[in-house]
Every structure is written in structure tokens, then in C-alpha cells.
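Visitor: The amino acid sequence is not available; the structure is as follows:
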């Protein structure tokens, strides 16, 4: 069996959500290592993958605690504006937060059941890219670099009751991206000049002693095509730079220079 992916939260969180462990090894790790699509993708309009790129839902039977879960992407219009230009996300050795921040609104959870929310990132293809400034476009520069270590990022409030998750917008503002292969801070490790798709996962924490047996039924995964991006160490498209400065509230004091953490 492949090596378990690294975690973006302390091991205490892993212990608190022990019922999720089969989900890590079976679903996240194997799928991430192959760079394939998620095992289960919801695609109703207004949630899931969005109306522009329909995706089929896995025929595998799903637990009633996750079968009716739906997810709405927050700041969708902003994500679409970035996507129309070709979204770029900075990766640094120390780790950089994403902007736009990945935020969602959930519905359809069992208010009294426990859930873990987490994210991972999968390559969109097996290519490495370069930016052609004369044509303001991305060109294929060769085959992808060896895959970075697969990691997942737990939302720090996990696990929590479904009622709590549904009462508020869920924000992954603590998630950071890095290109440091030796990172020991739990950040998501990505290769620069490669394209990625963020994935969002809702996992029901099954109280049954044999929960590992039912792990494949206890989660539901969502992708949003608007959130695809190119990982870069410096913005290549000047229009992306301008839009980030104009739309990021934390960049208000840096209109004429590069901020340290956006």
C-alpha cells in the first residue's frame, strides 16, 4: 500500500477523527497519486463542479449522512473572474495563503452527526508549463515534474456537528501552499508551473466500531472548475496581479507594491 499522505493538522486531530483514516489511504492518497478525478463528484448547478463541466456521480452506494449533502462555492463570481484570466496561486518555501480564499456553504448534513471537512489538490494533467509574455498565454514546456508528496488539509474545526457546519460559511483561510518538498509545517506541497484542481471532501465520522468497512460510503467529494489554478513562485500574468491587488481586502495597504502574504 502506498505511503499515507501528510496531514495539515497536528496528529491529535487525526486521532479525534479516527473514523476518517480509511478515507485518507483509500480515497485521497490513491487518487492524488494518480492525479485522477475524485471518486465522487456532485455537479448540480450552483454546487459541485459547476454547470460548465458536468461530472458523473459515482454509482457507489452512499451513507444517508452524506448522500444529501450539497455545497455552494462562495465568492463564485470572483473565482470566475480570475478563472477567465487563468488563475495563478503563489507557492513559497514558507507557505502562502490562497486568494481567493476557498469558502463554501453547506446544506443537507445531519445536524446531530459529526463530520470532518478537508481539502486536497490534484494535478489537472501530466504537463509542466511556461508563460509566454509575447502572447500572454501559457504553453506546455514538457512533462510534469515528479509528483509532490500528497497531503490533505483538515479544517481546524473538524470534527464538528453538521448543525455547526451549516450555520456558517466554512472558510479554509488557514490553508497554505508551498513548493518546499521538505516542508514540516503541514502545508500543501505543489510543483510550480503545474496546474491543479482543489477538491473539497465532507466525511461522516462513523461511530460504528467497524467503520473502516464502510469508509467508501461515508464521504462525498466536490470540485469546482472555477477554482483551478496554476501554481507559480511569482505572478506571470500582470492582469492577475492587478486583480489580486484590487480584490484582496488584505492588500489595501499594498496597492503600489507586492504584499508579503496574499
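Guide: Arrived safely. Please read all numbers here as calculations on a predicted model, not as lab measurements.

Visitor: switch to C-alpha atoms for all contacts and neighbour counts from now on
Guide: OK.

Visitor: got the contact list for the closest residue to residue 70 other than its chain neighbours?
Guide: Once flanking residues are discounted, residue 70 sits nearest to residue 107: 5.4 Å by C-alpha to C-alpha, 6 or more residues apart in numbering. Each residue near residue 107 by C-alpha atoms under 8 Å, 6 or more residues apart in numbering is listed here: 69, 70, 71, 166.

Visitor: swap in residue 203?
Guide: The neighbours of residue 203, taking C-alpha under 8 Å, 6+ apart as the test, are 20, 66, 115, 116, 117, 218, 219, 220.

Visitor: Residue 74 too?
Guide: 102, 103, 104, 105.

Visitor: just residue 115 next, same as before
Guide: Contact analysis of residue 115 by C-alpha under 8 Å, 6+ apart lists 158, 159, 160, 161, 162, 202, 203, 204, 205.

Visitor: separation between it and residue 237?
Guide: Noted for residue 115: a distance of 39 Å to residue 237, by C-alpha to C-alpha, to the nearest Å.

Visitor: do residue 183 as well
Guide: According to C-alpha to C-alpha, residue 183 and residue 237 sit 27 Å apart.

Visitor: Neighbour count for these two, which is higher?
Guide: residue 237 (18 against 15; other C-alpha atoms under 10 Å).

Visitor: and the nearest residue to that one once chain neighbours are set aside, how many residues sit next to it?
Guide: The shortest distance from residue 237 to any non-neighbouring residue, by C-alpha to C-alpha, 6+ apart, is to residue 136 (6.9 Å). By the measure other C-alpha under 10 Å, the count of residues near residue 136 is 13.

Visitor: A further structure is provided below for comparison with the first:
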């Protein structure tokens, strides 16, 4: 599997499951929350090839889009949903075209400014979040360290793991004292990706064009080609 050897550091730092919270001893409003990744089969297709995501100065949307189904929330409680991206390891990579594989090119660049992307519908009650797919289609990735548009800042040629967080909005006046109990975090290994300014693996390019409904203009008219 292309790129599978790059993930060792991540598995050491995060639990090896994809639908359970990272921390225990949580508030009852978050202990029962379960999250299912949408388009999981497509994500797995990309992961087998070594997923790449374009980063630009202006910001670029992800494809596949990060979408989830949520269950187990308190229907009347309010929640904030957000995402962040953490480095898989401390390495910078380069793509070897002759072997169609990623190779370590050195130590990682200085960590980009850490940001959280809040879902624009936050906060909302559990019943609203659970009734439909939650999509982070407005999230954009950038390599502009001075970005002031709120995009997620990533270093090109570095590998990242998206994380999804569910935060219970505690109405108690001293809620800050329980902040560590009021959230659950989730991650899906198949959503890992390499940040790039241009696609390196031509098979990733082909799969993106073939599966992205917004890439029709790039699609060949010869169906046999795909």
C-alpha cells in the first residue's frame, strides 16, 4: 500500500480505532457520541494510493470532503463541531516518480500555526446535528503562513491527520472548570493525506477527476480511459 509505512508515528500517538473518543471520563452529553465517516469506501480508495490534498495561497477545498454522521448526542443539548489537522510525523517528504512512492526528504519544517475550523452551524442542538450528514465543505487548506481568512495552514510535502471534535456547550456558570470533560475527539486513519501544491501521483489525479462531480470539465470524453 502506497505510503502505509509513513503512518507509524501517528499510530503511536493516537488510539488504533476510528469511532471511539480519544479520552475517557467525559461528561454524559459526550460519552455516548458516535461518529461515522461518510464516503468511507472512497476515502479508502484514495488512502491505498496515498491521498494528496492541494494547498494554495488562496486556500483550496478538500476532496473528498470531510463528512460524518453523528449519533448518541443529547437531543436538547447544544454542541459545537470543529476540526483540526495534526502532523503524522516530524518528516518532510518528496515524491520519487521513478518508483511512484513518497520518500523522506528531511526533518519537518517549522510547525504551521495551529488552527481550529468551526462548523458554521455551530452551536446547534444535538437533534439538528444528528438528523443529517455534517459536511465540512467550506473548509479550505492553505500554505500561506500569514493567512487572515481563517483557512487551515499546512506545510506542503508534509503528512497530516484530520481530527474531528464534538464539544458540549455547558450552560453552567463554572463550565470552564469542566472543559476537559465536555468534548470528545475522533479520527479516521483513512483520511490521512500529504499536503501538496500540485498532485504528484498521477493515479490520485485520475481518481479525483473520476470521482469529483465538480471536475467534469477535466474528464475525458472517452469512458474507456477510466
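Guide: On my side now, so go ahead. All values derive from a computational prediction rather than experimental measurement.

Visitor: After superposing, what score do the chains get?
Guide: Laid over one another, the chains give 0.89 as their TM-score (TM-score structural alignment, normalised by the length of the second structure), with 209 aligned residues with a C-alpha RMSD of 1.5 Å.

Visitor: follow-up on the earlier one: what remains of the contacts of residue 107 of the first structure once you look at the second structure?
Guide: When you map those onto the second structure and apply both residues aligned by TM-score structural alignment, their matches' C-alpha atoms under 8 Å, the shared contacts are 69, 70, 71, 166.

Visitor: Reformat the residues you listed as a markdown table; add distance to residue 14 of the first structure and secondary structure.
Guide: Listed next are those as a markdown table, based on distance: C-alpha to C-alpha, whole Å; DSSP: H, G, I helix; E, B strand; the rest coil:
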| residue | distance to residue 14 of the first structure | secondary structure |
| --- | --- | --- |
| 69 | 23 | coil |
| 70 | 25 | strand |
| 71 | 24 | strand |
| 166 | 22 | helix |
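
Visitor: List just the nearest of those residues to residue 230 of the first structure.
Guide: Closest approach to residue 230 of the first structure among those (C-alpha to C-alpha): residue 71, at 23.7 Å.

Visitor: Contacts only, for the residue mapped onto that closest one from the second structure.
Guide: Correspondence of residue 71 of the first structure to the second structure, assessed by TM-score structural alignment: residue 35. Contact partners of residue 35 of the second structure, counting by C-alpha under 8 Å, 6+ apart, are 19, 20, 68, 69, 70, 71, 186.

Visitor: repeat that for 10 Å
Guide: Applying C-alpha atoms under 10 Å, 6 or more residues apart in numbering, we find residue 35 of the second structure in contact with 18-21, 67-72, 130, 164, 166, 185-188.

Visitor: Enumerate every residue touching the residue nearest to residue 237 of the first structure.
Guide: Per C-alpha under 10 Å, 6+ apart, neighbours of residue 136 of the first structure: 85, 236, 237, 238, 239.

Visitor: isn't the last one right up against residue 85?
Guide: Yes: using C-alpha atoms under 10 Å, residue 239 of the first structure makes contact with residue 85 at a distance of 7.4 Å.

Visitor: Does the residue most central in space within the second structure fall in a helix, a strand, or a coil region?
Guide: Nearest to the geometric centre of the second structure sits residue 162, at 2.9 Å (C-alpha atoms, centre = their mean). Recorded secondary structure, residue 162 of the second structure: strand (DSSP: H, G, I helix; E, B strand; the rest coil).

Visitor: The counterpart of residue 137 of the second structure in the first structure: how many residues sit nearby?
Guide: By TM-score structural alignment, residue 137 of the second structure lines up with residue 173 in the first structure. Residues near residue 173 of the first structure, counting by other C-alpha under 10 Å, number 14.

Visitor: for residue 175 of the second structure, same thing?
Guide: By the criterion of other C-alpha under 10 Å, residue 175 of the second structure has 13 neighbours.

Visitor: counterpart of it in the first structure?
Guide: Under TM-score structural alignment, residue 175 of the second structure pairs with residue 211 in the first structure.

Visitor: correct me, but its match touches residue 22?
Guide: Yes: in this structure, residue 211 of the first structure is within contact of residue 22 by C-alpha under 10 Å, at 8.6 Å.

Visitor: what lines up against residue 110 of the second structure once you look at the first structure?
Guide: In the first structure, the residue matched to residue 110 of the second structure (TM-score structural alignment) is residue 146.

Visitor: Near its match, how many other residues are there?
Guide: Neighbour count for residue 146 of the first structure, taken as other C-alpha under 10 Å: 8.

Visitor: related to what we said a few turns ago, which one among the contacts of residue 74 of the first structure gets closest to residue 93 of the first structure?
Guide: The nearest member of the contacts of residue 74 of the first structure to residue 93 of the first structure, counting by C-alpha to C-alpha, is residue 102 at 20.8 Å.

Visitor: Next, count neighbours for the closest residue to the closest one other than its chain neighbours.
Guide: Leaving aside its sequence neighbours, residue 102 of the first structure sits nearest to residue 172 (C-alpha to C-alpha, 6+ apart; 5.6 Å). Applying other C-alpha under 10 Å, we find 20 residues neighbouring residue 172 of the first structure.
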